[in-house]
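Engineer: pasted the sequence and its predicted model underneath.
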Amino acid sequence: MSGDLRISTDRSELDLALIHHFLSTHTYWAKGIPLELVHKSIDHSLCFGGFVGKAQVAFARVISDFATFANLVDVFVLPEYRGHGYGKQVVQAVLDHPELQGLRRFTLATGDAHALYARHGFTPPQRPETLMELYKPDVYASAIRR
């Protein structure tokens, strides 16, 4: 199962069915997300696919203006491929990407992977009192999509 991880930002290589299935059934942050929203989110993001051989085993997505701000989202490694450092490699590839250099702020939210991101320099917000959000945790379950 172990092997070299190849990371690509070529959207045409992404296994959209795998990404949708994982996000909609195996995550706490996107449970139930409709397929069309996954497609739309990928179309409007810089995406990173992690591949062992021809199989996609990891994914990450960055939302950015490529000048001042980026937000890292939807990071995952398939359970059967965990423990090989693939998550670390994907996050490092994100941080090394040429279009994501010199940003003033790079954010993410995590409920369970603080140690992974801390290794890459992420910290709790310097001024959490300045941050606000409009959070709708059940939007995928309650929204009717056209």
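Structural biologist: Thanks, I have it. Remember, predicted model here, so these are calculated numbers, not experimental data. Numbers count the residues shown, from 1 in each chain.
Engineer: for the rest of this, base every contact and every neighbour count on C-alpha atoms.
Structural biologist: Fine.
Engineer: can you give me the strands for the chain?
Structural biologist: All strands of the chain, identified by DSSP state E, fall at 6-8, 46-52, 55-64, 69-77, 105-108.
Engineer: got these as JSON lines, with distance to residue 18 and mean neighbour count columns?
Structural biologist: JSON lines is the format used below for the strands of the chain (distance: least, CA to CA, whole Å; neighbours: other CA atoms under 10 Å):
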{"stretch": "strand 6-8", "distance to residue 18": "16", "mean neighbour count": "18"}
{"stretch": "strand 46-52", "distance to residue 18": "11", "mean neighbour count": "23"}
{"stretch": "strand 55-64", "distance to residue 18": "8", "mean neighbour count": "22"}
{"stretch": "strand 69-77", "distance to residue 18": "11", "mean neighbour count": "19"}
{"stretch": "strand 105-108", "distance to residue 18": "22", "mean neighbour count": "14"}
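Engineer: second structure follows, compare the two:
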Amino acid sequence: MQGYKISTDHNDLDFEVIYSFISNSYWAKDIPRVTLQKALENSLCFGVYKDSGEQVGFARLITDRATFAYLADVFILDSYRGVGLSKWLMSHLVDHPDLQGLRRMMLATNDAHGLYAQYGFEAIKNPEILMQIWQPDVYNNFL
């Protein structure tokens, strides 16, 4: 996309931009800085940047790069939405060489089903096989 680039280089990440967005999101409200830093260090991260280097978007995958990946923390900053950056990011992500041949890629979303469906994601056909440990207030223990 003209005027933008996507990078998986951790050195390009602007932690302050990422933290500012994610710590105010519905899915990770008040996440501690140290927790997010650890998450980034242990994930395949995709940053979306203006040619000037300013970070305007992000996504990360928790993955073994062989069989499974979980897509998390996807965002485009509000002022850069509506120009196709989320679709470009998703195309780049699903085409990434390290993510080919995975048996399963998952995500959870409250509001972007239409976007993800365009890239092959669909509702779980047999949700009864999935289990979780859910601690929605875990970040409150750090406050």
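Structural biologist: Thanks, I have the structure now. None of the values given here were measured: they were computed from a predicted structure.
Engineer: re earlier: tabulate the strands of structure 1 (CSV), appending distance to residue 20 of structure 1.
Structural biologist: Below are the strands of structure 1 laid out as CSV (distance: least, CA to CA, whole Å):
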stretch, distance to residue 20 of structure 1
strand 6-8, 18
strand 46-52, 13
strand 55-64, 11
strand 69-77, 11
strand 105-108, 20
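Engineer: tell me which of those strands lies nearest to residue 139 of structure 1.
Structural biologist: Residue 139 of structure 1 sits nearest to strand 69-77 of all the strands of structure 1, at 16.4 Å, using CA to CA.
Engineer: report the inter-axis angle for that closest one versus strand 46-52.
Structural biologist: On the basis of axes from the mean of the first three to the mean of the last three CA atoms, to 10 degrees, strand 69-77 of structure 1 is oriented at 20 degrees to strand 46-52.
Engineer: who are the packing partners of strand 69-77 of structure 1?
Structural biologist: Judged by 3 or more CA pairs under 8 Å, 6 or more residues apart in numbering; DSSP states H and E, strand 69-77 of structure 1 is in contact with strand 55-64, helix 86-96, strand 105-108.
Engineer: point to the residue nearest the middle of structure 2.
Structural biologist: residue 59 (2.8 Å; CA atoms, centre = their mean).
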